[in-house]
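> Take this sequence and fold it.
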Amino acid sequence: MAWLPTAKDCPVASSLLVAQPPAGEEKEIKPWKVTAVPLTAGEVVTFLAVCLSRRTLAPGIVLGREVAYWTQVLRFTGSLMARERFLPDVEKREGQYYACWQPVLTGDDLKRLKLLSEAMPAVCRALTAGDLPPATLLSLLNRCLGQLLDAAVRMGSGEADRPISFDSLHDRWVYALKSADGKLAGQDTALAGFAARGLPIHRATCPWKALRLTAGCRNCWHSWRVRPPGRR
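Predicted coordinates:
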């Protein structure tokens, strides 16, 4: 569904090059059924990388403001990756568990996220599933940023060779972090317990992440002490 400016029960053209807008008609936003080609997150990363610092893709094919905007989000994603501002995670989407990479945003990165959300063109929120209303700016940007980063990290690490079997659910999760789709296979009860119990790294970082997000702390440092196995 595309939520588009509408006048005289017709969607208004996106550009004067397409058609002139109806004169003297009041416009309102209405949902329209459209045909679209869905892209995977990896395909979106590849497409946006081609569009970086470009205004046209070919003669007569001009990039819109929304594409230019998402290239800025891709640059932000690359900055987070270069500074290793992401952590492994596990999440449930539509009844399926996935291993994924999530951005860790603090200080200036949180400010940049807010500025990017405020600069988002309205058309970036125009497409929705079914009759759902458009998402809020920050929630949409957060979700897209996470998907772009997850795809980019997988593309950069290369897909791992699948072993014949896994010794544990943790090993299966580690493999899924580098697989193409990140799906975690297994019994729902075991996967639910794995996600609820949290990974060792998350048991240490979740309280810190919650403090940083709720208190808006900028000058936080997180340190680790590594001990050999068998020592406490």
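
> For the rest of this, base every contact and every neighbour count on C-alpha atoms.
Will do.

> how much space between residue 56 and residue 193?
49 Å (C-alpha to C-alpha, to the nearest Å).

> before we go on, could you also do this sequence so I can check it against the first one:
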Amino acid sequence: MLKPDREDILEIDSGFENLMHIGLVANNIKVGVIGAGKASLIKTKTFLKAGCEVEVLSPRFDIGFRRLRCECLKLKKGKFHKSFLNDKHIIVIGVSNKKLEKRIIWHCKRLNKLYLVCSDYKLGNLRLGAQERTDEFVFSLSINRGNPKLSKYLTPKVLNFLQTFAMFCKWATDLREKLKHHPQKDQILEFVCSDDFYYFFKKGYANKVIKLFYEDV
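Below is the predicted model:
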């Protein structure tokens, strides 16, 4: 019997909750928010800022929601019904009634929805990290054991570090687009995305070094 190659054996990350960040194409994502409390308002603003389409369902809305002005926002007055979940990719559960909360979670699980529970993030299968974006970067930061204020504090520090690579990021991404149909694309990008090449980039020799090794670029 053949033994599997060690390199083919996947080792599962045993970290807390196995957090995994994904990048959503926000303008293709529909979000349903159930409840119109403070936590729901914060999550609604986050998704709207990213470009998601958001529909909020609640028997009543406070001034914070009524002040929001966005073409991607719809406020729906009423009580929860499972049909509200049907056309949504992500559900934010922000209700104070624990019995209703459990019922919504049950429906979300049954329909395989991504859902976030405002009362306790451990009850959901989705967490929102602190996020930041620039012309060159988009990133999200979460603390494994849950600490939103710390994530928010650290995010600008991470951004400051990333910004030192902004010019290199733009140059390398422009190069990648230029190499779209080049037969050695992967090899060249592997060469460029390295500490050694970044050293020459900082010295102003990036284009010369590329031409030295790859004349047809």
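
> Got a TM-score for the pair?
The TM-score (TM-score structural alignment, normalised by the length of structure 2) is 0.24; 93 aligned residues with a C-alpha RMSD of 6.1 Å.

> can you tell me which residues contact residue 80 of structure 1?
86, 103 (C-alpha atoms under 8 Å, 6 or more residues apart in numbering).

> so it, which of the three states?
Assigned with DSSP: H, G, I helix; E, B strand; the rest coil, residue 80 of structure 1 falls in the helix class.

> Could you measure from it over to residue 10 of structure 1?
42 Å.

> can you check residue 156 of structure 1 too?
With C-alpha to C-alpha as the criterion, residue 156 of structure 1 and residue 10 of structure 1 are 44 Å apart.

> Pick out whichever of these two has more residues nearby.
Ranked by neighbour count (other C-alpha atoms under 10 Å), residue 156 of structure 1 and residue 10 place residue 10 first, with 13 against 10.

> What is the burial count for residue 200 of structure 1?
For residue 200 of structure 1, the neighbour count with other C-alpha under 10 Å is 8.

> And for residue 177 of structure 2?
Residues contacting residue 177 of structure 2 under the criterion other C-alpha under 10 Å number 11.

> what does the one 10 residues further on give?
Other residues lying near residue 187 of structure 2 total 9 when counted by other C-alpha under 10 Å.

> Please identify which helix or strand holds it.
Using DSSP states H and E, residue 187 of structure 2 sits in helix 185-192.

> Any buried residues in that helix, and which?
For helix 185-192 of structure 2, the neighbour count (16 or more other C-alpha atoms under 10 Å) marks 185, 188, 192 as buried.

> Which single one of those residues is nearest to residue 209 of structure 2?
Nearest to residue 209 of structure 2 out of those is residue 192 (C-alpha to C-alpha; 9.7 Å).

> Helices along structure 2, start to end?
Listed in chain order, the helices found in structure 2 under DSSP state H are 38-50, 63-66, 98-110, 148-163, 166-178, 185-192, 195-203, 206-213.

> before we move on, the earlier item: the inter-axis angle of the helix holding residue 187 of structure 2 versus helix 206-213?
Inter-element angle recorded for helix 185-192 of structure 2 and helix 206-213: 130 degrees (by axes from the mean of the first three to the mean of the last three C-alpha atoms, to 10 degrees).

> Just name whatever secondary elements helix 185-192 of structure 2 is in contact with.
helix 166-178 (3 or more C-alpha pairs under 8 Å, 6 or more residues apart in numbering; DSSP states H and E).

> so what secondary structure elements neighbour the helix it packs on?
Packing partners of helix 166-178 of structure 2 (3+ C-alpha pairs under 8 Å, 6+ apart): helix 185-192.

> between the helix it packs on and helix 195-203, what angle do the directions make?
Going by the same axes, to 10 degrees, helix 185-192 of structure 2 makes 70 degrees with helix 195-203.

> tell me which residues in the longest helix anywhere in structure 1 are buried?
With secondary structure taken from DSSP H, structure 1 has its longest helix at helix 137-157. Residues 137-138, 141, 144-155 are the ones in helix 137-157 of structure 1 that count as buried (16+ other C-alpha under 10 Å).

> Pretty sure residue 73 of structure 2 sits against residue 53.
Yes. In this structure, residue 73 of structure 2 is within contact of residue 53 by C-alpha atoms under 8 Å, at 6.2 Å.
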